[in-house]
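Enquirer: dropping a prediction and its sequence here:
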Amino acid sequence: VLLISSKYEEIWPLAINDMINMSDSTYSRDQILAMEKAILSRLGCVLLISSKYEEIWPLAINDMINMSDSTYSRDQILAMEKAILSRLGWYLMVPTPYMFTVWYVNASLPTEIEMENMVLFFIELGLMDYLVTIRNNPSMLAASAVYAARCTLNKTPAWIETLKHYTGYTEDQLGDCAKSLVSFYASASDNKFNVVYKKYVNPDRGAVACFPPATSLSVVNRHK
């Protein structure tokens, strides 16, 4: 990998002999070249897969053959592509809280940028905490962020029927996660959340981190 990156980044890339010396002659010239070829072949297949996923006009197999200087045949490239996808279980992405955020914010206050920034602030605070991330699925974290944001901005009622319908969560179900988010918010400027705090104290983000934290969550108080 160091050899490949040096060829890409440096004016004077490393030579094969440099790699032999760096490995204390553990690998021969042929072994190093074979490893380089293997890595590049897999990177090429990753490029093919990502272009199919991201681009309007993805790379064709012939493009990959040309890029590899005809080192690999069509069947070999397809076999490597299938092997990579099989190892990934054919899952190329997983849901994140952000995938639910736009939908939930629109169901709450669709035209209020302050609400959107506040929700994003709560989500990023939650993602900074390992336990919150593993205990709550992405839709729960997004819904709890909306609930906590509405409480912080003193929106009443805190949880409306529209949000219940679109999120699938009741106010009771959001209590524990929302309580954690509000506690992170209250101390964000003093601990591991400081980076997120600095981001959202910026006027470009509505300075939502400067708002006083919610003093009460109806669900939390009811569960005490």
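Expert: Arrived safely. Residues are numbered from 1 along each chain as shown.

Enquirer: can we go C-alpha only for contacts and neighbour counts from here?
Expert: OK.

Enquirer: kindly list the longest helix within the chain.
Expert: helix 29-54 (DSSP state H).

Enquirer: which elements pack onto the very next helix or strand once past that one?
Expert: For helix 29-54, the following helix or strand on the C-terminal side (DSSP states H and E) is helix 61-67. With contacts defined as 3 or more C-alpha pairs under 8 Å, 6 or more residues apart in numbering; DSSP states H and E, the secondary structure elements packing on helix 61-67 are helix 74-87.

Enquirer: give me the angle between the helix it packs on and helix 29-54.
Expert: 70 degrees (axes from the mean of the first three to the mean of the last three C-alpha atoms, to 10 degrees).

Enquirer: show me what helix 74-87 is packed up against.
Expert: helix 29-54, helix 61-67.

Enquirer: packing partners for the longest helix of the chain?
Expert: helix 16-22, helix 74-87.

Enquirer: pull the contacting residues for the residue nearest the centre of the chain.
Expert: In the chain, the centroid-proximal residue (C-alpha atoms, centre = their mean) is Thr96; its distance is 6.8 Å. For Thr96, the contacting residues are 138-139, by C-alpha atoms under 8 Å, 6 or more residues apart in numbering.

Enquirer: put this beside the first:
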Amino acid sequence: MARSSGRRKEATESGGGGSSSNSSSTRKDAAEAAPSKMRLRRRPALADISAAVGNNQGGAAAAAGAGAGSKPGARKTVRCQACCWVGCNRQRATGKGSGGSERLAAAAAAAATASLIAETAAREARLKRCKVPPSEISEHDVVDRDDPIACAEYAMDMYRRYKELEEKYTPTVYMHTQVDINCKMRAILIDWIVEVHLKFKLADPTLYLTCHIIDRFCMQENVHRSKLQLVGVTALLIACKYEEIFPTEVRDCVYITDHAYTREEVLEMEQTILRRLKFELTVPTQWTFLVRFLKIAKATDRQHHRAQYYLERCLQEHEALSFRPSMLAAASVFLARIPDSGIKNAWPDALAKFCNTPREGLECCARLMIKFLLDEPVTASQRHLVAVKKKFLGERFLAVAIDDLPTLPRKPNIASN
């Protein structure tokens, strides 16, 4: 028994020593390989991979020599030389008489490298095919060719798609179908929405989408006057979720209504509106076309703010729904350019060719827009709705609300649509 215990003790000590030696050798190899691993994390260029193929045989031969010189029974970890070019962490164990294993490993490494070369070449070929030639990019978008956010390659396709969707989703006049609300109630609601939008510092597209949601819902549903503000604040919540990075919360919507509605009522109305609209919120609004037209016209900052002021003023008018969003946007740009370019040059050839809008219809819409600007909306209690005017009296918008309104020659009205 004593001899057996002694033998087990000696075996344990000898085994533990061998394990310690192997682990220290592995840690040493890993420490040597660590800088190389950190240095080679980037994806290699095609030329680097090709150079690596030529070095495969040399790396394999060096590994074979290291394996042949090792002691019998010892195991040595060698990094795969061929794959180190792509940050490979695979390791293989070599020992006495492992020449066949070395050749297999070298062949596998060469195959992996060749596969990587083929994959890289295929990726470059796909990118080359996807790149739109300059001839297919609009002359107005060439300057944004290298801007991924501008999507210059798809700008014209997007505009054509917006024109198609405009015919499908644009709301029309609907007050004749409503029983309990009228145009002045709608104007009060939009005026309040403009104030809330400015107070919360929301994005411009959010305001236009909010009004779009309100009108599309009211076209399909009879709304009681006690629920009209609930529809408006819920539409604002939905538009914020669609457009904003940090959308307004439900509790904020309850707060701005002075707790006239509960959280549950807002959430229930949100479900009702989305079901009624079939969750179709990707629609073109006046803002969608305004941004495009201002870019083509190369408008100044003042012209931009003027056009935006004219367009937001029309949001309060139910009569403006008789025009399509693209026509309203075009008319606002036309009016904004008159003080600087004159009435003859207010509608440049580039815009006329791009929009394909008849001059007569454009001027008809512009006259109605001037009428809206001259006649401030008044409620039944003789309260003026001036939220839009106050907004554009600020320095941020260059106080364009005090600019003189353009005038147009008197001509007979022509149907716009």
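Expert: All right, it came through fine. Quantities reported herein were computed from a predicted structural model and do not represent experimental measurements.

Enquirer: columns mean neighbour count on top of the helices and strands packed on helix 29-54 of structure 1, output as JSON lines?
Expert: Output for the helices and strands packed on helix 29-54 of structure 1, formatted as JSON lines (neighbours: other C-alpha atoms under 10 Å):
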{"stretch": "helix 16-22", "mean neighbour count": "14"}
{"stretch": "helix 74-87", "mean neighbour count": "14"}
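
Enquirer: tell me the residue in structure 2 aligned with the residue nearest to the centre of structure 1.
Expert: Using TM-score structural alignment, the partner of Thr96 of structure 1 in structure 2 is Thr285.

Enquirer: same check on Ile160 of structure 1?
Expert: That one, Ile160 of structure 1, aligns with Pro348 by TM-score structural alignment.

Enquirer: measure that match to Arg359 of structure 2 for me?
Expert: 11 Å (C-alpha to C-alpha, to the nearest Å).

Enquirer: and the two? Which one has more around it.
Expert: Pro348 (14 against 11; other C-alpha atoms under 10 Å).

Enquirer: does the more buried one touch Lys298 like I think?
Expert: No. Counting by C-alpha atoms under 8 Å, Pro348 of structure 2 stays clear of Lys298, with 10.3 Å between them.

Enquirer: need the contact list for Tyr197 of structure 1.
Expert: For Tyr197 of structure 1, the contacting residues are 188-189, 209, by C-alpha under 8 Å, 6+ apart.

Enquirer: what do we get in structure 2 for it?
Expert: If you follow Tyr197 of structure 1 across to structure 2 using TM-score structural alignment, you land on Lys389.

Enquirer: tell me which element that match falls in.
Expert: In this structure, Lys389 of structure 2 sits in helix 387-391 according to DSSP H and E.

Enquirer: can you give me the buried ones in that helix?
Expert: Buried residues in helix 387-391 of structure 2, counted by 16 or more other C-alpha atoms under 10 Å: 387-389, 391.

Enquirer: separation between Gly89 of structure 1 and Ala83 of structure 1?
Expert: 10 Å.

Enquirer: residues in contact with stretch 122-140 of structure 1: which ones?
Expert: Residues outside stretch 122-140 of structure 1 that contact it (C-alpha under 8 Å, 6+ apart) are 95-97, 100, 141-142, 145, 148-149, 167, 169, 174, 177, 180-182, 184-185, 192-193, 196.

Enquirer: specify the local secondary structure of Trp159 of structure 1.
Expert: Secondary structure, DSSP: H, G, I helix; E, B strand; the rest coil: Trp159 of structure 1 is coil.

Enquirer: that one against Asp172, yeah?
Expert: No. Assessed by C-alpha under 8 Å, Trp159 of structure 1 is found out of contact with Asp172, at 10.0 Å.
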